[in-house]
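K.L.:
structure of the sequence below:
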Amino acid sequence: MDEQRGFDDVTRLSSAVETLREAATPLDRTERLGLAAAERRVLATPLDARRPVPHFRRAAMDGYAVRASDTFDATGRSPVTLDRFGVGAGSVASGQAQWVHTGSPLPNGADAVVKVEETTRREDRVEVETAVAEGTNVAPVGEDVEAGQRLFEAGHRLRPSDLGLLKATGVGEVEVYERPTVGVVPTGDELVEGDPGPGEVVETNGFTVSRYVERWGGTATYRRIVPDDPAALRSAIQRDLTKDVVVTNGGSSVGKRDHLADVIDDLGEVLFHGVAVKPGHPVGAGLVEDTPVLMLPGYPVSTIVGAVQLLRPLLKRVGHLPPTEPPTTEATLARKIPGEIGARTFARVSLDTGDGRGDDEGSGGDEHGEVVAEPTRASGAGVLSSVALADGWVVVPESREGIPAGETVAVEHWEYDE
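P.N.:
Next up, the predicted model:
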């Protein structure tokens, strides 16, 4: 069956994304977490350094800590001789030098470090062959970070390097936004969880979407299969209105067993139903008691396209996550990709670097061969392997009927680990 049949009015993808984002409200719930649990979380408040880094004066070179004034007359031909002390020998008085390692505290009384290669050791003395000024080869307090310095603003998503900086500056806990909660509701009389019999289909869409929710910064509740019954669908949606977002799989088209749009319309408001994308045309969305409900189609590839293009930006909006773009690889198209004027097409491709090996995510190929994008042979909306075994997809814009062989294209690695 043609998945686009029956839609009299369709929405451009860009308009659908914006409509869904405008309908969503960024959550305001926060929680406090230790640093080890805060990676990839979004700050709800700005953070300042609680202590300077370094919090003591430290040697920036291996050498001798000295009083700079003791070295003013030192030259290679006429070195200054100072009494030498070992590490940790206490304060440095006038006429003395103490050995220091890079990063070790500067002894009291010292205000400079002479590099070891600019000295000559003579038993319990050291000859200094270069004059140094106060502060030479010394890292002052707060050279890296000053106490009270603003480190991150609210809305910043924490990376491992950020967490290391926070620990160094005395921050042990952070206030972050909670992860958006998402109810994932697979629907369909033909779906089963176990081994399928004749006419039955193993439920994969809801499971796949729940994994994407977790990857994209949300917390998924993966529900049991709901039959194609209006009352059951209504109950399932109402149950998950305590979530920040509800996502359904299947039942979003306009066939006799596709009841979801009518259920959403009865419970709240349908924002759009039918989007100009291939595959994934029957995607829709609504708002029920201020909760966005995204209706993804039943075909696996359509579900994934709809999730990437609509659910991902929706979760970022609700969870205060910054927008990001997937990495791309430039490649030469091996075969023509068909498109359709007015619809955005997502054509799955595999990449060949010219040496017989597939291409890794975001790779630009190798120096010995051209990167070639080969469209997958099986490209239907129900062929899950066409995405699972692909390296990415090429987007054919609404303005083109297709892309000819030989053209340079950008392959989006949409399944990157953000």
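K.L.:
alpha carbons only for contacts and neighbour counts from here, please
P.N.:
Will do.
K.L.:
how close does the closest residue to K115 other than its chain neighbours sit to V126?
P.N.:
Leaving aside its sequence neighbours, K115 sits nearest to G63 (CA to CA, 6 or more residues apart in numbering; 4.4 Å). Distance, G63 to V126, by CA to CA, to the nearest Å: 11 Å.
K.L.:
and for G280?
P.N.:
As judged by CA to CA, G280 and V126 stand 78 Å apart.
K.L.:
next, the structure of the following sequence, for comparison with the previous one:
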Amino acid sequence: MGTEFLQIKEPDEAKELIKNYFNKYYNPESEEVPLEEAYNRVVFEDIYSRIDFPPFDRALKDGFAIKSEDSYGASEENPKIVKIIDSLEAGSYSKKTVELGTTVEISTGSPLPKGADSVLMVEYTLKDGDEVELYKSVTPSQDVGKKGSDVKKDSLLLKKGVVLTADKIGVLAAQGFTTVKVYKKPDIAVISTGNELIEAGFELKESKIYDVNSTMIKNGVTASGGIATKEGIIKDDYNQLKSTILNALKKHDVLLCSGGTSAGVGDVLKNVLDEIGEVKLHGIAVQPGKPTILGVVNDQLVIGLPGNPVSALVIFNVFIAPVIRELAGISEKSLKTVKGTLQKRIHSAVGREQYQLVTYDNGDVIPIFKDSGAIFSLARADGYVNVSKNTEIVEEGETVKVSLFN
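P.N.:
Next up is the predicted model:
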């Protein structure tokens, strides 16, 4: 029940350990959702076409469905004349058969009548009663969308891992899908701990501050493809924290807790986890964010993030968000990094990897030199630059890679 840190892990070792424990206790799962509610969800398995599309030969233009040889040699000086035997609007079809010397008036999207092999656009015709003059020659299949020309039945439509945007949902709708199998979102509980914290909306009394982390981390979970539920602010009270953790894990897959991870007098999370489970990680050799905890309780994970908002956000983005995205089926390729020129020198403590908050403006990378408790530095920050543990100085003018928060 001591307050000492366990053996501090190097960042790569910590990432691997966290990933391995997620893989041990959680597997990506699927769920079927209505197509209308599938926007921005991730396809769980390859999807194949159910029908040929288009499902029939169809007109690509308004005009007249003819046998192409009826138009050979046609011009404005020498029009060809054919008889109209039927007229079609989109959504209807003709039972008539087009023979030489006859035609069916047709709308875009309508099925090509039997016997016809091409469509002559209405712009090159002149209708006169039940006849029409043809002023242009066409070739077989001209302005006809052949059955299956877009996609054949049983063709691959969407690959596993594709994010369902409006255009891709349209593709599924064209195939008659009403539901789609997607990755189930990881269900994560979020709590903040600390006697000093109060909810926004209440009067800010002496020695109190508004809770930042639970709302911030909840939205980070959402952006990473999960579902997050705030389970409230918990005082630095052993029994209250213990009961909250146990109750939250009954309803959710994972618990993210901010605060209570340091080796301070008022920090109790490690002690609680030692009683109800087992601490697997306590401390990462990074700045900010050293006091990070990973515990296992009844084969579920409890992750303790630092209480300082900057530290909490950085640790979440670097170590926790990747495993949530993996469960949610979101590819790491979707993450955005940019390169730019450092505008001010960065000093870093040798022996500890540093995540330096920066702003990014049209190729200029500007460090934000505030401590990890400086909440409003987050308002300016666009992302962070990773400084390796063996680097003491990153010089002004160097090209650096910025990992963007958005």
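K.L.:
now do the same contact list for the residue nearest to K115 of the first structure.
P.N.:
Listed by CA atoms under 8 Å, 6 or more residues apart in numbering, the contact set of G63 of the first structure reads W99, V100, H101, V113, V114, K115, V116, E117.
K.L.:
where does the last one land in three-state SS?
P.N.:
Three-state call for E117 of the first structure (DSSP: H, G, I helix; E, B strand; the rest coil): helix.
K.L.:
how about the nearest residue to it, chain neighbours excluded?
P.N.:
Nearest residue to E117 of the first structure in three dimensions, chain neighbours excluded: G63, at 7.8 Å (CA to CA, 6+ apart).
K.L.:
what's the helix or strand for W99 of the first structure?
P.N.:
Using DSSP states H and E, W99 of the first structure sits within strand 96-100.
K.L.:
hmm, who's touching that strand?
P.N.:
Counting by CA under 8 Å, 6+ apart, strand 96-100 of the first structure makes contact with 59, 61-67, 82-87, 89, 92, 106-107, 126, all of which sit outside it.
K.L.:
going through the residues you listed, which ones are buried?
P.N.:
Applying 16 or more other CA atoms under 10 Å to those, the neighbour count classes 59, 61-67, 82-85, 92, 106-107, 126 as buried.
K.L.:
from the centre of the first structure, give me the residue that's furthest out.
P.N.:
Most distant residue from the mean C-alpha position of the first structure: S78, 59.9 Å away (CA atoms, centre = their mean).
K.L.:
for that one, what are its contacts?
P.N.:
Each residue near S78 of the first structure by CA under 8 Å, 6+ apart is listed here: E129.
K.L.:
from what I see, G95 of the first structure and D70 are in contact.
P.N.:
Yes. Judged on CA atoms under 8 Å, G95 of the first structure makes contact with D70 at a distance of 6.3 Å.
K.L.:
what about the two, which has more around it?
P.N.:
A count of neighbours by other CA atoms under 10 Å puts D70 above the other of G95 of the first structure and D70, at 20 against 15.
K.L.:
pretty sure that one is touching D83, no?
P.N.:
No. Between D70 of the first structure and D83 there is no contact under CA under 8 Å: 11.3 Å.
K.L.:
please state the offset of stretch 213-232 of the first structure from the chain centre?
P.N.:
23 Å (CA atoms, centre = their mean, to the nearest Å).
K.L.:
quick one: terminal-to-terminal distance for it?
P.N.:
Start and end residues of stretch 213-232 of the first structure are separated by 24 Å (CA to CA).
K.L.:
could you do stretch 29-46 of the first structure as well?
P.N.:
Distance across stretch 29-46 of the first structure, first residue to last, is 16 Å (CA to CA).
K.L.:
ranges for the helices of the stretch 1-150 of the first structure?
P.N.:
Secondary structure of the stretch 1-150 of the first structure by DSSP state H, counting those that start in this stretch: the helices cover 13-23.
K.L.:
could you pull out the strands in it for me?
P.N.:
For the stretch 1-150 of the first structure, the strands defined by DSSP state E, counting those that start in this stretch cover 30-34, 47-48, 58-59, 63-66, 80-85, 96-100, 112-115, 119-122, 125-128, 138-139, 150-152.
K.L.:
please identify the most buried of those strands.
P.N.:
strand 63-66 (a mean of 28; mean count of other CA atoms under 10 Å).
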